[in-house]
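1. Sharing a model prediction with you, sequence too.
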Amino acid sequence: MKEKLLRLFFGLRKAEITEEDKGRLMDFYKKLLIIAWPAALEGLLLSLINSLDTMMVGKLGSEAIAAVGLCGQPRMILLLLVQSLCVGTTAIVARRKGANNQVAAVSCLKQSLVIITGLGIFITIAGYFLAEPLLRLSGAADDTLPYALTYFRITSAVYLANCWTMCICAAMRGIGKTRITMVVNMAANLVNVFLNFCLISGRLGFPAMGIRGAALATAIGTCVGCVMAFYVVIRNDGYLSLRHAGSFRPERETMMGLIKIGSGTILESVCMRVGFLITGRMIAGVSTAAYATNQVVSQVSGLSFTLGDGVSSACVSLVGQSLGAERKDHAKLYVRVAQRISLFVSAGLILFMFFGRNFLPTLFSEEQAIIQGAALGFLVLIFGIYHQNMRVVLSGALRGAGDVKYVALVSLVSVAVLRPLTTWLFCYPLNALFPALQLGFTGPWLSFVLDSFVRAGMLSYRVKKGNWVNIRV
């Protein structure tokens, strides 16, 4: 009976697995889960901590919640190049480890850090001086702009430290060391929460600083994470130690790989940022309450995304290592295994959000309009969770293989075009026609469901074709 259940839930079709690998299928699950669980736990705990962060800020009112949320998109825009480079770093380090070439893997990390240092200095300066136009572009209104400006300028001062941490953690994910990234990011965020507790309302002898205290807590937490990340790569006993052989000078092979993957990722990121920015402006245009409600649902929905991201991180690492070792069959198998795990994760999250839809919003706000709107948002959200997690896994696999241009195309079609159009349709014309449906609150999440369906479908088609395993980086 036990074997039948294992075969039912964890077995794959004959066409998806060779006879050689069938007897050790559970080894593939174990290897993926060993890498996935720290990344998933990291994502889950970080999401919970961010939610706690929002709860603390929420005590200052809906304007403060909206202001912190408005800072998110400008931050992502400024970090766009850095994030793209980090995706390339993860993919290339994974390939080099799979090919058993430690020197090339270390060189990739060193050269990425050099580039990111220059980018980090630039965006730190840009973040301070361009704060107001960026926040206006995001939809900040007169009631939220003072809060948002204060928060954004303080947190932008530590962008360089943030960039270094992102780069080192990206390389660690490439070799499957997700426990390290979990510890680094958890420590940074725990410091953030503790200082939020002390500085927002003034506790344990600290002054009450309000939104300024929340920003300062975030900045200090970021610096703590950076120090810990550098400690990991300065030690002499790690696979990616900066003390090992490897060049800081740009090398053609490494640079071409970073440019190839990074350029496609930049295009994807631009499409996503533009799409999210337009969508965010539309939601903010409905009302401050609608935007604050969207932030509450986004915080909790982060649970679904980050757990899927954990599985995706493992998939990126193992797909890259398998292709580096010239095992295309194993790369495909890891994708199927990741999809199965994602299915179970999604089922649990759907139940959690369905039964918690009325209680969860009360953790963030006491305003009845926000609580009721968020409860409706959760009801809509659950229909897109499975396809969202599937999308995360499949896009991770394609990034690990270097097929970033197709992932960018998917983002262009769905995130930059479809999602803003449907958000506008739901939040404005249809909301005006059918006010009883409260589409100002649920419209963004109806758009999210459609977006997740389209992206999952397009990515599934690409993965099934199988040409992605032949890409060279």
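-> Here it is on my side, so go on.
2. can we go C-alpha only for contacts and neighbour counts from here?
-> Noted.
3. What segments of the stretch 51-200 of the chain are strands?
-> Counting by DSSP state E, counting those that start in this stretch, the stretch 51-200 of the chain has no strands to list.
4. Of all the helix elements in this protein, which one is longest?
-> helix 288-324 (DSSP state H).
5. immediately after that helix, which helix or strand?
-> As assigned by DSSP states H and E, the chain's next helix or strand after helix 288-324 is helix 328-355.
6. Give me the buried positions along that following helix.
-> Residues of helix 328-355 classed as buried: 328-343, 345-346, 349-350, 353 (neighbour count, 16 or more other C-alpha atoms under 10 Å).
7. And the helix or strand just after that helix, what does it pack against?
-> Later in the chain than helix 328-355, the nearest helix or strand by DSSP H and E is helix 368-381. Contacts defined by 3 or more C-alpha pairs under 8 Å, 6 or more residues apart in numbering; DSSP states H and E place helix 368-381 against helix 288-324, helix 328-355, helix 439-465.
8. same thing but 7 Å
-> On a contact count with 3 or more C-alpha pairs under 7 Å, 6 or more residues apart in numbering; DSSP states H and E, helix 368-381 meets helix 288-324, helix 439-465.
9. And here is the other one:
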Amino acid sequence: MNTDQKKLSLFALTWPIFIETLLYMVMGNADTLMLSQYSDHSVAAVGVANQIIAVIIVMFNFIALATAVLVAQYLGAERKQHAVEVSLISIAVNFLFGLVLSSVLFFFGKPILYTMKLSNHLLTEANDYLMIVGGFLFIQALIMTIGAILKSYGFTRETMYVTIGMNILNVIGNYLFIFGPFDFPVLGVKGVAISTTVSRLIGLIVIFSLLLKRTKMPFSLSVLRSLPFHHIRDLLKIGIPSAGEHLAYNTAQMLITYFITWLGAEALTTRVYTQNIMMFVFLFGIAISQGTQILVGHLVGAGRYTEAYTRCLKSLRSAIVISITMASISFIFSRQLLSLFTDNEQIIETGRLLLLLTIVLEPGRSFNLVIISSLRAAGDVKFPVYMGILSMWGVSVAISYFLGIEAGLGLIGVWISFIADEWLRGLLMLWRWRSKVWMRKSLIPSIETA
């Protein structure tokens, strides 16, 4: 391992990732919080549209995830040229893929929304948001890919700074379009969508400049044409299974959202507000898991498997302790937090019950966040997918329908299904990590023969 990689530590990697992820969540919550001053129905419409967008982002993410793993392992093995080649190819591939999927959302967003059986008012606003944000989602695909590359090189602070700037621009844009100061046009959902898209475009320009400056990476059409495209095989080998796990989760969440629409707009709005608060609870787990993934990838690339094994378990313990603490704090202040979004007493009371259940839910989620990221970093990508599909659909979706709809427990039943799913998958992932099967999944053999 070279001297640059020796300087990497979990804390040094994680705190910028924490701030960056926090700000990404703030961007989403800023939309929700500021729209809540405009209309609860607009919040519900954007919430449904974002469920669809989340599925598309998962598809982009399969290249970004694979890029992060490959670049980290190549750097750990001190094969910098391979890391550069993978980085450039992944940017080109995700750009083209992003254009295709953005076009699908732009032209076919309304038929997709029809399947969610929204009321006409919600449908119109959701479609406006989907056409603008979804139609330019290829920008987010590029930001994700470039961000993954920078993080694998250890430049987590750079991606954090970009996210700070994007958030500031987004909040300013939201304020202008929602509240209309200085005779600015009040556009509501359309304005929020425009603000989100423009801030992302500016963020892309900045993060791409940082990539070229920090890594000295050559980037031109002639360079791209000369790249060995066999790296695409490894990107797909890791990316498709990884995306399968995320896709299974997001499509299951879409179906569960569909069930919730049967309970009415109030239940849908309650779910959006509560999950916005929950995002801050599992934020720490996300940051720890991403930092751990970078470290495990470097360690596996360098053949230091025992250190990789120990690193994952240490990170897991930290994530569990922090998640329980944050979930408990969120419940204690649940009334105040929910009151930031609404004064509807029914929404507040139901949301408080859901946040109480979150204290049980979040430790289970920590297992999945940390261990699945570590398994992925080691190249063991298929097992989490198989178990994920089995649990998310066989447990989460099934129990959501049975308890939430058939048994009449509503959102409480849905949250119980989330708990069962996260804990079942989490314990299975722990068993897999302790089995050490992942030690035979490293990409280093294919690197050596490349």
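-> Noted; the coordinates are in hand. Keep in mind that this is a model prediction, so the values were computed, not measured.
10. ok, back up a step: the longest helix of the first structure aligns to what range in the second structure?
-> Using TM-score structural alignment, the residues of the second structure aligned to helix 288-324 of the first structure are 265-301.
11. how much does that stretch stray from the first structure?
-> Stretch 265-301 of the second structure differs from its equivalent in the first structure by a mean of 0.8 Å after superposition (mean C-alpha distance after the TM-score superposition for the first structure).
12. before we move on, back to that, can you say which of the helices and strands packed on helix 368-381 of the first structure is nearest to Phe194 of the first structure?
-> Of all those, it is helix 288-324 that lies closest to Phe194 of the first structure, at 18.9 Å by C-alpha to C-alpha.
13. okay, the angle between the closest one and helix 328-355?
-> When axes from the mean of the first three to the mean of the last three C-alpha atoms, to 10 degrees is applied, the directions of helix 288-324 of the first structure and helix 328-355 differ by 160 degrees.
14. which one in the first structure is aligned with Thr159 of the second structure?
-> Aligned by TM-score structural alignment, Thr159 of the second structure pairs with Thr181 of the first structure.
15. Neighbours of the residue nearest to that match when sequence neighbours are not counted, how many?
-> Excluding its sequence neighbours, the residue lying closest to Thr181 of the first structure (C-alpha to C-alpha, 6 or more residues apart in numbering) is Cys169, at 5.4 Å. Applying other C-alpha atoms under 10 Å, we find 25 other residues in the vicinity of Cys169 of the first structure.
16. and if you look at Arg252 of the first structure?
-> The number of residues packed around Arg252 of the first structure, counting by other C-alpha under 10 Å, is 9.
17. And it, how far from Ala99 of the first structure?
-> 18 Å (C-alpha to C-alpha, to the nearest Å).
18. Run the angle between the host helix or strand of Leu277 of the first structure and helix 288-324 for me.
-> Using DSSP H and E, Leu277 of the first structure sits in helix 252-286. Here the directions of helix 252-286 of the first structure and helix 288-324 differ by 160 degrees (the same axes, to 10 degrees).
19. Now do the contacts for the equivalent of Phe453 of the first structure over in the second structure.
-> Using TM-score structural alignment, the partner of Phe453 of the first structure in the second structure is Trp423. By C-alpha atoms under 7 Å, 6 or more residues apart in numbering, Trp423 of the second structure lies in contact with Gly364.
20. what do you get for Gly203 of the second structure?
-> 162, 166.
21. mind checking how far it is from Ile139 of the second structure?
-> From Gly203 of the second structure over to Ile139 of the second structure the distance is 9 Å, taken as C-alpha to C-alpha.
22. Kindly report the same for Ser442 of the second structure.
-> For Ser442 of the second structure, the distance to Ile139 of the second structure (C-alpha to C-alpha) stands at 31 Å.
23. tell me the secondary structure for Phe219 of the second structure?
-> Here Phe219 of the second structure is recorded as coil under DSSP: H, G, I helix; E, B strand; the rest coil.
24. Next one: the closest residue to it other than its chain neighbours relative to Thr145 of the second structure, how far apart?
-> In space, and not counting its chain neighbours, Phe219 of the second structure is closest to Leu88: 7.3 Å by C-alpha to C-alpha, 6+ apart. Leu88 of the second structure sits at a distance of 10 Å from Thr145 of the second structure (criterion: C-alpha to C-alpha).
25. Which residues are in contact with Lys228 of the first structure?
-> One correction, residue 228 of the first structure is Met, not Lys. Val184.
26. Distance check, the corresponding residue of the first structure for Arg317 of the second structure against Glu3 of the first structure.
-> Using TM-score structural alignment, the partner of Arg317 of the second structure in the first structure is Arg340. Using C-alpha to C-alpha, Arg340 of the first structure is found at 17 Å from Glu3 of the first structure.
27. which of Ser442 and Ile139 of the second structure has more neighbours?
-> Ile139 (24 against 21).
28. Aligned counterpart of the more buried one in the first structure, please.
-> Using TM-score structural alignment, the partner of Ile139 of the second structure in the first structure is Ala161.
29. okay but that match is in contact with Cys223, surely?
-> Yes: the pair Ala161 of the first structure and Cys223 passes the contact test of C-alpha atoms under 7 Å, sitting 6.0 Å apart.
30. re the thing from before, burial check on the residue nearest to Phe219 of the second structure, number of neighbours?
-> Residues near Leu88 of the second structure, counting by other C-alpha under 10 Å, number 21.
31. The stretch 101-250 of the second structure: helices as residue ranges?
-> Under the criterion DSSP state H, counting those that start in this stretch, helices of the stretch 101-250 of the second structure are mapped to 120-129, 135, 138-152, 156-179, 189-215, 221-225, 231-261.
32. can I get these in JSON lines with distance to Ile348 of the second structure?
-> Shown next, in JSON lines, are those (distance: least, C-alpha to C-alpha, whole Å):
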{"stretch": "helix 120-129", "distance to Ile348 of the second structure": "22"}
{"stretch": "helix 135", "distance to Ile348 of the second structure": "34"}
{"stretch": "helix 138-152", "distance to Ile348 of the second structure": "33"}
{"stretch": "helix 156-179", "distance to Ile348 of the second structure": "24"}
{"stretch": "helix 189-215", "distance to Ile348 of the second structure": "24"}
{"stretch": "helix 221-225", "distance to Ile348 of the second structure": "53"}
{"stretch": "helix 231-261", "distance to Ile348 of the second structure": "17"}
